[in-house]
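J.: using only what follows, build the 3D model:
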Amino acid sequence: MRRHTFHALPALRHAVRRLGTANALPVETRARLVLSVSTLADSVLRAGYGVTLESARTRTKDRSSAGGSLAVTLRTPAPVLAPPAGAELPLPAQVSSDAATWHVPLPAGTPEIRIPAGRHSDDATTGGSGRLRGPGGTPAGASGGDGDGAVSDPVTENRLLEEELRVALARVDSLAADQRRLTHELAETNSGVLALYVQLEERDEQLRTAHGHILRELEDALRPPPIAVDGLELAVHYAPAGTDAPTGGDFYDWFILPDGTVHITVVDALGHGVRSTRSALNVTHAVRTLALEGHPLKSIVARTDEILEPLDPELMATVLLARIDPVSGDLQLANGSHPPALAVRDSGEKEYLEVRGRGVGYPFPGSERVLHAKLDEGDLLVLYTDGLTESRRDPREGEQRLAESARRHRHRPIGEIPGAIAEDMHTVVLHPDDTLALAVRLSPRPR
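T.: Okay, here's the model as predicted:
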C-alpha cells in the first residue's frame, strides 16, 4: 500500500493522474477518478487540513481473465469529508465522514508497478528523493512545485490533460451523433405515427359511413311504408336522441282502413335505444290489429294495454290515435297520456286538440273520450312526441313555439314541413330526446 499526504489541490490532482497512468487505467476512468478525488478534497484543503491518498492493488486468482482492481482511498484527519451539496461524483465511491474509497477495475494484463516511497512525498510515483519523476524515472524539474516538496512535469501533465480532453471531446461528439441519429429516428417514427393516425381516421370515417348506411337501412325497414291517399298529404321527420342508435321509443304507423279512412298511430315508449323500439313496435302492431278488426277507437288504448301487459309488464308508452276521412275531412282523436295534436288552419289560426287519457302501462289506461273535429282544405294537422316541445325543459313554452313554427311553414311542400318545424324547435337543446313530427294536410281538390 502507498500512502502520501497533500496540502495543495494541484499536487493531489497530479498524483492521482500519474497513479491512473501508472496502472494503465482507461483515460476516461482516470479523468473521472481525478475529478472525484478533487471534488471531495477541495473543501478539506481550503479549510487548511491535509489529505492522505492511499493506493493498493489486488489481483484475482485467475490472472488470465482480469487485471484485478486498484483501491484508492482519500482520508482526512477531521470528519469534514463530504461532496458539495447537489454534486454527484463522476466516479462513485464509498464515502464516510473522514474517508472515501474507489475500487477501480484494472485492465487484464496490467503489469505490477513498483514505486518506491519518498520520505514525505506528495505523489505515489516518487523516487527516494521525494521528487516526482517523469517518463523513464528522470526528475521532473523544480518548476511547478506545490509547496509540499512534490514537483510535477508540465510536459507530462499537459499530455495527460490533452488525452483526457480528447476523450471528453470524443464522448461529446459520440453523444451528439447519437442525438442526431435519435432525432432522425424520432422524426421518422413521428412521420409513421402520423401516417398511421391518418389511416385510422380514414378507416374510422369509412366505418362511420358504413354504420350510418346500416342504421338508415334498419330505420327504413322498421318504419311503415308511405301511403298514397287522394286528398291527403302526409310526411314525417324522426331523429333519435343519440347518433349511436338508429331509432328509439318514438314510433308511428299509418294505414288505410277498409272504409277508406286513414288511421295514424303515434307512440312514445319509455326509454331509448333498441329496447324502447321493441316496446313501441309492440304497441303499434297491437293497435293496427285491433283497428283492422274493427274495435272502436275509444277502446283501443285500453285493449292494447290488456294484450301487452302479460308480454311486457315493464312497458310504458304514451299513445295518440287519429282517424281522418280524406273526403269529408272528419277527424277523430283518442289519447293515452300523449301531447295533444296541433291543428293549424289555412288562415293561420292555431288550436291544440286536447283529449284526456292514460297510456299503455299506466294505471287505468285508456282514452276518456274520442274528440271529433274537422279539417278543411289547406288545414294542417301536426302530431308529435314530447322530444319536439321539451328540448328546453319547458313544455308550455315549447307548445307556443311549435304552434308558431307550424303556422309559419303551413304552406310549404308537405315533405319539408316536419323537418323545418324540428329545425325551429331544436335551435337550443337542453334536454335531448327522441323526436317525431308528423304532418297531415288536406290538399285542395281539383275544381
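J.: going forward, measure contacts and count neighbours with C-alpha atoms only.
T.: Noted.
J.: residues of stretch 222-242 that come out buried?
T.: For stretch 222-242, burial by neighbour count (16 or more other C-alpha atoms under 10 Å) applies to 231-241.
J.: cool, stretch 419-432 as well?
T.: In terms of neighbour count (16+ other C-alpha under 10 Å), stretch 419-432 has its buried residues at 419-422, 425-426, 432.
J.: who's in contact with residue 281?
T.: Residues near residue 281 by C-alpha atoms under 8 Å, 6 or more residues apart in numbering: residue 251.
J.: what's the distance between the most centrally placed residue in the chain and residue 44?
T.: Compute the mean C-alpha point of the chain, and by C-alpha atoms, centre = their mean the closest residue is residue 197, 14.1 Å away. Taking C-alpha to C-alpha, to the nearest Å as the measure, residue 197 falls 60 Å from residue 44.
J.: repeat that for residue 387.
T.: According to C-alpha to C-alpha, residue 387 stands 84 Å off from residue 44.
J.: settle it for me: which of those two has more neighbours?
T.: Using other C-alpha atoms under 10 Å, the more surrounded residue of residue 387 and residue 44 is residue 387, with 27 against 21.
J.: surely that one is in contact with residue 437?
T.: No: using C-alpha atoms under 8 Å, residue 387 is not in contact with residue 437, being 9.4 Å away.
J.: before we move on, back to that, in the buried residues of stretch 419-432, find the pair that's most separated.
T.: The span of these, defined through C-alpha to C-alpha, is set by 420 and 432 at 17.8 Å.
J.: what's near enough to touch residue 365?
T.: 301-302, 305, 336, 357-359.
J.: and residue 191, helix, strand or coil?
T.: Of the three states, residue 191 takes helix according to DSSP: H, G, I helix; E, B strand; the rest coil.
J.: same question, the one 10 residues further on
T.: Under three-state DSSP, the three-state class of residue 201 is helix.
J.: before we move on, the earlier item: and of the buried residues of stretch 222-242, the nearest to residue 85?
T.: residue 241 (64.0 Å).
J.: the closest one reaches residue 430, doesn't it?
T.: No: at 11.8 Å, residue 241 does not count as touching residue 430 under the criterion of C-alpha under 8 Å.
J.: all the strands of the stretch 51-200 of the chain, residue numbers only.
T.: Applying DSSP state E, counting those that start in this stretch to the stretch 51-200 of the chain gives strands spanning 51-58, 69-75, 94-95, 99-105.
J.: then the stretch 251-400 of the chain?
T.: Using DSSP E, counting those that start in this stretch, strands in the stretch 251-400 of the chain cover 262-269, 317-324, 330-336, 341-344, 350-353, 357-358, 366-367, 371-374, 380-384.
J.: nearest to residue 76, out of those strands?
T.: Nearest to residue 76 among the strands of the stretch 251-400 of the chain is strand 262-269 (89.8 Å), distances taken as C-alpha to C-alpha.
J.: residue 263: what's it in contact with?
T.: Residue 263 neighbours (C-alpha under 8 Å, 6+ apart): 254-257, 321-324.
J.: one more, so I can put them side by side:
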Amino acid sequence: MKPQITTLHSLAGLRSALRRLAHRAGLPVELRYRLALSATRVARAELTAGRPVLLETVPPQPTDRADGQLDGRTGGRADGRTDGRTDGRTDGRLTVRLHLPHAPRRPSLDGLPLPAERLPGTDVVWRVPVPVPPAMAGDDPPGLVELLEEELSAAVDRVDALADDHQRLKHELAETNSGVLALYVQLEERDEQLRQAHGRILRQLEDALRPPPVRVPGLEMAVHYEPAEKHAPTGGDLYDWFVLPDGTVHITVVDALGHGLTSTRSALNVTHAVRTLALEGHPLESIVARTDEVLATFDHELMATVQLVRLDPASGELVLANGSHPPALLVREDGEASLLEVRGRGIGFPLPGSERLLRDRLGPGDLLLLYTDGLTESRRDPREGEQRLARAARRHRHRPIEEVPAAIAAEMHTVILHPDDTVALTVRRVPG
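T.: Alright, predicted model coming up:
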C-alpha cells in the first residue's frame, strides 16, 4: 500500500484525521488517543501560527503468501518470487510521519504521551505496533463523536482501574504501617525490658562496690554517689569504711584517674590494698606510700588521690592522712567550718605518701564531710568551690544524716565546670 499524504491547516483536522486513521488500522483506544495527543503537541506551534503541516501515513503492509514457506527477511518465497497472493497478515506497524516544512526549528519531543523518532530536518515519525489486523477494525469507521466517546470511555475505565489500584495500595500500605507500628511497639517494649534489666545489674554492681554505712554507737554516717555519665555509673570515685579491731572506724576515699570500668578497677585496687594494710596494723602515716609500693608492681598506669580517716566513736578523736586529695571539711555544731588540709602525694605520683598526720576532735553534733573533686569544681577556681561547699554544709548540717550528702551535692551542682564523678560522705557525732 502506498503512503497517504494529507495537508492539514488546523489542530482539529489533525486530530480527526489521526483518529480515523488509527481506527482503520485497528489501534487500541489507548494507543489511538496517545498518538493523537502526541502529534497535536508536535504540530501545535506550526498550526497555531497558520503554517500547514503534512501528515504522511503508511498502513500496516500485508505480507505475500507463497506456496511453501515465507522468507523471514523478504516476506516472499525462499527463491525471492511471489505469486501476488496474500494471507491476511501484516508487518505489524502503522507508520505516521509529520512533515513541518516551514518550522523555524526542530520540535521538542520531550514528555510525549507516545514517544516519537526524530528524522533529519524537522520531520517526526511514529511507528506504532498494530496488535489487531485491519480487517477486524471494520471498513466504515464511526463518526468523530463516536470515536471521542470511545476514547473517553476508555479513559474513564482507566481512571477507575487506577482508582481501584490506588485503593488497594492504600489498604496494603495501611496493613504494612500497622505491622511496622506493632513491630516498633514490640521493639520499644523489648528496649524497656533491656533498660530495666541493665538498671538492675548496675544497681547490684553499685551495691557490691559501695558498702553501706557502718553502724556504730555514737556516729551517724551517710554517702551520696553521682556518676559523671549516666550510662557508666561505675567511675573511679570509690569509698570504703570499716571498724578496726580496736573499735575505731577507718574511712577511705579514692579518686582514680579516668572514668568507666578501667578507673573503677584502679579505685578498687586502692581500697582493697588500704583495707588489707590497715587490718594488718600498719601505721596510718605509712599506708599511702605502702599502697603505692604494693600496686606499682602490677598496675604501672594507676594514678589516684586518696584520703584516709581514723575516728574513735567514743572520744571523737580524728586522725587524717592525705595523698593529693581535696581537704576534708569539718563543720562544728555551732556552724563554724574549717578545711582539714594535709600535704601529700597520691598513688602513682612521684614520692607518694602523706607528709604528716592531722589530728582533731569531733564534738557532739559536729559534721565531717569527705568528698571528691567533682563536688567542688566550679566555673572559676577550687577555692571558690570550697567556700560554696562550706556554706552548703552549714545550711544542711541539721538535716537527717541520710539527706545531708545528697542535699549538699544538689546545691553544689547548680554551678559546675564540667561533669565529673562525685562522692560526698558525711559523718556526724551523735550528742550524748
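J.: still on that earlier bit, can I get the strands of the stretch 251-400 of the first structure in a markdown table with distance to residue 13 of the first structure?
T.: Shown next, in a markdown table, are the strands of the stretch 251-400 of the first structure (distance: least, C-alpha to C-alpha, whole Å):
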| stretch | distance to residue 13 of the first structure |
| --- | --- |
| strand 262-269 | 90 |
| strand 317-324 | 93 |
| strand 330-336 | 100 |
| strand 341-344 | 100 |
| strand 350-353 | 102 |
| strand 357-358 | 100 |
| strand 366-367 | 104 |
| strand 371-374 | 110 |
| strand 380-384 | 94 |
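J.: any idea which of the ones you listed gets closest to residue 177 of the first structure?
T.: The nearest among these, by C-alpha to C-alpha, is strand 262-269 at 69.1 Å.
J.: okay, the closest one sits on what stretch of the second structure?
T.: Taken onto the second structure by TM-score structural alignment, strand 262-269 of the first structure occupies residues 249-256 there.
J.: how big is the offset of the matching stretch relative to the first structure?
T.: Compared with the first structure after fitting, stretch 249-256 of the second structure deviates on average by 0.4 Å (mean C-alpha distance after the TM-score superposition for the first structure).
J.: report how many residues lie close to residue 184 of the first structure.
T.: 12.
J.: identify the residue of the second structure aligned to it.
T.: With TM-score structural alignment as the criterion, residue 184 of the first structure matches residue 171.
J.: how close does that match get to residue 164 of the second structure?
T.: Using C-alpha to C-alpha, residue 171 of the second structure is found at 11 Å from residue 164 of the second structure.
J.: now the helices for the first structure?
T.: 9-22, 27-46, 154-222, 273-292, 297-308, 386-389, 395-409, 417-425 (DSSP state H).
J.: so who does residue 131 of the second structure touch?
T.: Counted by C-alpha under 8 Å, 6+ apart, residue 131 of the second structure has contacts 26-28, 92.
J.: and residue 42 of the first structure, by the same measure?
T.: So residue 42 of the first structure contacts residue 9 (C-alpha under 8 Å, 6+ apart).
J.: counterpart of it in the second structure?
T.: In the second structure, the residue matched to residue 42 of the first structure (TM-score structural alignment) is residue 44.
J.: and residue 318 of the first structure, by the same measure?
T.: Checking with TM-score structural alignment, residue 318 of the first structure has residue 305 as its match.
J.: that match reaches residue 323, doesn't it?
T.: Yes: counting by C-alpha under 8 Å, residue 305 of the second structure does reach residue 323; the two are 5.5 Å apart.
J.: list residues touching both of those two?
T.: 345-347.
J.: separation between residue 415 of the first structure and residue 239 of the first structure?
T.: Relative to residue 239 of the first structure, and taking C-alpha to C-alpha, residue 415 of the first structure is found at 15 Å.
J.: likewise for residue 18 of the first structure?
T.: In terms of C-alpha to C-alpha, residue 18 of the first structure sits 87 Å off from residue 239 of the first structure.
J.: what does residue 112 of the first structure give?
T.: In this view, residue 112 of the first structure and residue 239 of the first structure are 92 Å apart by C-alpha to C-alpha.
J.: sorry, back to before: so how do I select the buried members of the contacts of residue 263 of the first structure in PyMOL?
T.: Restricted to buried positions by 16+ other C-alpha under 10 Å, the PyMOL selection for the contacts of residue 263 of the first structure reads:
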select buried, resi 254+255+256+321+322+323+324
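J.: between the contacts of residue 263 of the first structure, which sits nearest residue 394 of the first structure?
T.: Using C-alpha to C-alpha, the contacts of residue 263 of the first structure come closest to residue 394 of the first structure at residue 321, 24.4 Å.
J.: so what's that closest one up against?
T.: 263-266, 297, 333-335.
J.: cool, and residue 327 of the second structure?
T.: Taking C-alpha under 8 Å, 6+ apart as the test, what residue 327 of the second structure contacts is 339-342, 370.
J.: picking that back up, wait, which of the contacts of residue 321 of the first structure is closest to residue 167 of the first structure?
T.: In terms of C-alpha to C-alpha, no member of the contacts of residue 321 of the first structure lies closer to residue 167 of the first structure than residue 266, at 86.9 Å.
J.: shouldn't that closest one be in contact with residue 252?
T.: Yes: with contacts counted by C-alpha under 8 Å, residue 266 of the first structure reaches residue 252, the gap being 4.4 Å.
J.: contacts only, for the aligned partner of residue 69 of the first structure in the second structure.
T.: Superposed on the second structure with TM-score structural alignment, residue 69 of the first structure falls opposite residue 93. Contact analysis of residue 93 of the second structure by C-alpha under 8 Å, 6+ apart lists 59-60, 127-130.
J.: let's see that with 10 Å instead.
T.: Each residue near residue 93 of the second structure by C-alpha atoms under 10 Å, 6 or more residues apart in numbering is listed here: 25, 27, 58-61, 126-131.
J.: now residue 291 of the second structure
T.: 269-277, 346-348, 352-353.
J.: give the equivalent position in the first structure for it.
T.: For residue 291 of the second structure, the residue aligned by TM-score structural alignment is residue 304.
J.: now swap in residue 13 of the second structure and tell me
T.: Looks like residue 13 of the second structure aligns to residue 11 there (TM-score structural alignment).
J.: next, find the distance separating residue 255 of the second structure from residue 327 of the second structure.
T.: Per C-alpha to C-alpha, residue 255 of the second structure is found 13 Å from residue 327 of the second structure.
J.: which residues do these two both contact?
T.: Common neighbours of residue 255 of the second structure and residue 327, using C-alpha under 10 Å, 6+ apart, are 307, 371-373.
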